[in-house]
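S.K.: I'll drop the sequence and a predicted model, then ask my questions.
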Amino acid sequence: MQSIKKYTCISLISCTLILSGCQTAPVFDEQTNKVNVTKVKPTPPEEELIEPVVEEKTLSKAQHLFEQPNLYLVNNPPVADEIKDRFAQVVTLIKRDELTRAKTILEEMTLQSPMLSGLWLKLGDIARMKREQSLAQQHYSRAISLNSNNYFARNRLAAIYRQQGEFELSKEQYTKALMSWPGFVEGHRNLGILLDLYLGQKEQALEHYQIAQELLTLNNKKVDRKLKGWIRDLTRQLAKTEKVK
């Protein structure tokens, strides 16, 4: 009898979840250093039909940022084909999780071309994959010192600072990354997460989420459903706060 009640209860819970249409919100996982999604209280059906309206000034800003040059690409020095080929090999090895071999090749390349920022970026990625955060931080900093417009390195370094609880340093790196390429979608997305979850600057966070979404559209990329959900959730949060005032 208890078994029947148990399965009946599970069935009812499952049906409730399906019918309620649970929404998601960003949550940072310190173990994996990634932002995951978690279920939050479902919104009443009548509110689910209302899509947040993006202000015209935000759309105009996104369009303006989209048209700005990528300084990392514009100012990058020419690279020999041989180096490009070896770098492509490293990228493939990293994807296959052959980190030791990839690291060996990169270290050889840094002896030949120590001024190439991208080599230190990849060494940082390997160190981070091995959970050697301090070493990764050193490599990313080296990459930035060689090319201040390496927004990839700044984006990664910002994530490390965020994990360390150095939120202002993290914000500084995300901001500088966006100065090098204002149309950097991940930069806006990550800065939005930092402002939303860690600094409590909800209005600024919403703007960066919306800009990221609009930049995806301008780049003919598919809709990021997680990002869309965060925008909807944060819009409601701010609306409720305004009502309380």
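M.R.: Received it, and whenever you're ready, just let me know what you need. Residues are numbered from 1 along each chain as shown.
S.K.: hey, let's count contacts and neighbours off CA atoms from now on
M.R.: Noted.
S.K.: helix/strand/coil for the nearest residue to residue 20 once chain neighbours are set aside?
M.R.: Setting aside the residues directly before and after it, residue 20 is nearest to residue 42 in space (Cα to Cα, 6 or more residues apart in numbering), at 6.3 Å. Secondary structure assignment for residue 42 (DSSP: H, G, I helix; E, B strand; the rest coil): coil.
S.K.: What about residue 42, how many residues nearby?
M.R.: 13 (other Cα atoms under 10 Å).
S.K.: From residue 125, how far off is it?
M.R.: Per Cα to Cα, to the nearest Å, residue 42 is found 38 Å from residue 125.
S.K.: before we move on, what about residue 99?
M.R.: Counting by Cα to Cα, the gap from residue 99 to residue 125 is 10 Å.
S.K.: which of those two has more neighbours?
M.R.: residue 125 (24 against 20).
S.K.: what's the helix or strand for residue 25?
M.R.: strand 23-29 (DSSP states H and E).
S.K.: May I ask which helix or strand encompasses the spatially most central residue of the chain?
M.R.: Closest residue to the average C-alpha location of the chain: residue 190 at 3.9 Å, with Cα atoms, centre = their mean. Assigned by DSSP H and E, residue 190 belongs to helix 185-193.
S.K.: which outside residues touch that helix?
M.R.: 26, 155, 171, 174-175, 177-178, 204-209, 211-213, 215-216, 227 (Cα atoms under 8 Å, 6 or more residues apart in numbering).
S.K.: Which ones among these map onto helices?
M.R.: Cross-referencing the contacts of helix 185-193 against helices under DSSP state H gives 155, 171, 174-175, 177-178, 204-209, 211-213, 215-216, 227.
S.K.: Please pick the buried ones from the residues you listed.
M.R.: 155, 171, 174-175, 177-178, 205-209, 211-213, 215-216, 227 (16 or more other Cα atoms under 10 Å).
S.K.: Number of residues surrounding residue 170?
M.R.: 24.
S.K.: was I right about it contacting residue 164?
M.R.: No. Using Cα atoms under 8 Å, residue 170 makes no contact with residue 164, being 9.3 Å away.
S.K.: looking at this, residue 36 is in a strand?
M.R.: Yes. The assignment for residue 36 (three-state DSSP) places it in a strand.
S.K.: what's it in contact with, if anything?
M.R.: 26-29.
S.K.: Can you say which of these are buried?
M.R.: 26, 28.
S.K.: Mind putting the contacts of residue 36 into a markdown table with distance to residue 136?
M.R.: Formatted as a markdown table, those follow (distance: Cα to Cα, whole Å):
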| residue | distance to residue 136 |
| --- | --- |
| 26 | 25 |
| 27 | 24 |
| 28 | 20 |
| 29 | 19 |
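S.K.: what about versus this one:
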Amino acid sequence: MAMVSINTLRPIGIACIVFMSGCASMGQLPVTDSASAPEQQKSSTSAVNNEASAVSKLDVDRNQSGFLPHQEYTPEGNKITYQPSPNPYLKQNIQIPEAARKAFQEADRKMQKGEYRNARIAFRAITREFPSLSGPWVKLGLIADIREDKAKAEKAFKKAIEINPLNINAYISLALHQRRKGDFDGAHDSYMAVLNVWKDCPDAHLNLAILYDLYLNKPELAQPHYEAYDFLIGGKSQEVKDWLAEIRRRTGIEKSFIDNPPQRPVAESGGVSSETEAKPETEEKG
């Protein structure tokens, strides 16, 4: 997943929200829609003072470890390829009526052309005719967000979650909405709800890291989730690696939260070689 300016990701996220109560996605999850993360990282670095966050390594482990992926090893010390858990939202086998599919596609075309009033009317009609589908409610929330109707947006996202508690897109859209209006506690809870549903959701880890780092000034809590995102995407983003290096300089925590190789056997000389300070090597992930 290429890391680009987050502003450019918003329309992609809007276009890819799934329209059904739970089946195959029409695209990837939305990531974030704030200013570009690299620019935010620079500004946040200058804003964080030396006394910033007093969260200990123990607190980080206690609060985050249950939601993080972990690199496992064979008894011989070789890495075992990590198999991310599947997105439960996409595993649902729900038959979508062809009429609903066509109506959604037409409403979505209106939305992409900026015809928000007509799109809203069309999506509302779908919710009345097919009340078991959660996706149209996500779209209605996104349209309300665009029209800056915060109350309607939040109500629509929560309605989507009520209809389908596995709708990952709805949780992330709700969290982004809450973060934009300054409800950081609500955004945090929504991202954690995603990880409760699907702990290996890369975008939830990335967005939660950004929330902790740039909005809550808790880099120690952000670091594990930046690392989780890097791990889950296979270490393919140099930009994310740069973010990790930068945040490690601020926190002073060099030990990986994801990849902690076992100690090597005692050498014949009687010494012990330890790899406990090794950084994650996600580029070797299969």
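M.R.: That came in fine, so what should we check first? For clarity, every value in this text was computed on a predicted model and none was experimentally measured.
S.K.: still on that earlier bit, not counting the strand holding residue 25 of structure 1 itself, show me its contacts.
M.R.: 34-43, 193, 197, 226, 229-230, 233.
S.K.: 6 Å - rerun?
M.R.: Strand 23-29 of structure 1 has contacts (Cα atoms under 6 Å, 6 or more residues apart in numbering) with 34-40, 42, 230.
S.K.: Those residues, buried ones only, as a ChimeraX selection?
M.R.: Buried members of the contacts of strand 23-29 of structure 1, defined by 16+ other Cα under 10 Å, are picked up in ChimeraX with:
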select :37,230
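S.K.: which of the contacts of strand 23-29 of structure 1 sit farthest apart?
M.R.: Pairwise distances across the contacts of strand 23-29 of structure 1 peak at 23.8 Å for 34 and 42 (criterion: Cα to Cα).
S.K.: ok, residue 229 of structure 1 - how many residues close by?
M.R.: 16.
S.K.: That one pairs with which position in structure 2?
M.R.: For residue 229 of structure 1, the aligned residue in structure 2 is residue 242 (criterion: TM-score structural alignment).
S.K.: For structure 2, which segments are assigned as helices?
M.R.: 9-16, 37-47, 57-64, 88-91, 98-112, 116-129, 135-146, 150-163, 168-180, 184-197, 202-210, 219-232, 238-251.
S.K.: The last one versus helix 202-210: what angle between them?
M.R.: Read it as helix 238-251 of structure 2. 30 degrees (axes from the mean of the first three to the mean of the last three Cα atoms, to 10 degrees).
S.K.: Please spell out which residues along helix 238-251 of structure 2 are buried.
M.R.: Going by 16+ other Cα under 10 Å, helix 238-251 of structure 2 has these buried residues: 239-240, 243-244, 247-248, 250-251.
S.K.: same thing with the third one?
M.R.: If you call a residue buried by 16+ other Cα under 10 Å, then helix 57-64 of structure 2 has these buried ones: residue 60.
S.K.: Residue range in structure 1 corresponding to that helix, please.
M.R.: So helix 57-64 of structure 2 is aligned with nothing, judged by TM-score structural alignment.
S.K.: So what does residue 204 of structure 2 match up with in structure 1?
M.R.: Checking TM-score structural alignment: residue 204 of structure 2 goes with residue 187.
S.K.: Count the residues that sit near residue 11 of structure 1.
M.R.: 11.
S.K.: now what about the helix or strand containing it, what contacts it?
M.R.: Residue 11 of structure 1 is located in helix 2-20, with elements delineated by DSSP H and E. Helix 2-20 of structure 1 is contacted by no other residue when judged by Cα under 6 Å, 6+ apart.
S.K.: and with 7 Å instead?
M.R.: For helix 2-20 of structure 1, the surrounding residues in contact (Cα atoms under 7 Å, 6 or more residues apart in numbering) are residue 42.
S.K.: got it, and stretch 120-130 of structure 1?
M.R.: In contact with stretch 120-130 of structure 1 (Cα under 7 Å, 6+ apart) are residues 99, 103, 106, 133, 135-137, 139-140, 142-143, 153.
S.K.: Among those residues, which one has the most neighbours?
M.R.: Neighbour-wise, these (other Cα under 10 Å) top out at residue 153, 30 neighbours.
S.K.: Please name the residues that touch the residue mapped onto that residue from structure 2.
M.R.: Using TM-score structural alignment, the partner of residue 153 of structure 1 in structure 2 is residue 170. Each residue near residue 170 of structure 2 by Cα under 7 Å, 6+ apart is listed here: 138, 157, 160-161.
S.K.: swap the cut-off to 10 Å and go again
M.R.: 17-18, 29-30, 134-135, 137-139, 141-142, 156-162, 164, 176, 190, 194 (Cα atoms under 10 Å, 6 or more residues apart in numbering).
S.K.: ok, now residue 180 of structure 1?
M.R.: Counting by Cα under 10 Å, 6+ apart, residue 180 of structure 1 has contacts 68-73, 148-152, 154.
S.K.: what about 6 Å?
M.R.: 71, 149.
S.K.: How far away from the center of its chain is stretch 35-45 of structure 2?
M.R.: 18 Å (Cα atoms, centre = their mean, to the nearest Å).
S.K.: hmm, back to that, let me know which of the helices of structure 2 is the nearest to residue 82 of structure 2.
M.R.: helix 219-232 (8.7 Å).
S.K.: quick one: contacts of that closest one?
M.R.: Residues contacting helix 219-232 of structure 2 (Cα under 6 Å, 6+ apart): 60, 202, 205-206, 209, 212-213, 251, 257, 282.
S.K.: and that helix, how far from structure 1 on average?
M.R.: Helix 219-232 of structure 2, aligned to structure 1 and superposed, deviates on average by 1.5 Å (mean Cα distance after the TM-score superposition for structure 1).
S.K.: Provide the aligned range in structure 1 for that helix.
M.R.: With TM-score structural alignment as the criterion, helix 219-232 of structure 2 aligns to 202-215.
S.K.: What does residue 161 of structure 2 correspond to in structure 1?
M.R.: Per TM-score structural alignment, residue 161 of structure 2 is aligned with residue 144.
S.K.: burial count for the closest residue to that match other than its chain neighbours?
M.R.: Closest residue in space to residue 144 of structure 1, ignoring its immediate chain neighbours: residue 150 at 5.9 Å, by Cα to Cα, 6+ apart. Residues lying near residue 150 of structure 1 (other Cα under 10 Å) number 24.
S.K.: Would you check how far apart residue 150 of structure 1 and residue 71 of structure 1 are?
M.R.: Distance from residue 150 of structure 1 to residue 71 of structure 1, by Cα to Cα: 9 Å.
S.K.: cool, residue 223 of structure 1 as well?
M.R.: For residue 223 of structure 1, the distance to residue 71 of structure 1 - Cα to Cα - is 26 Å.
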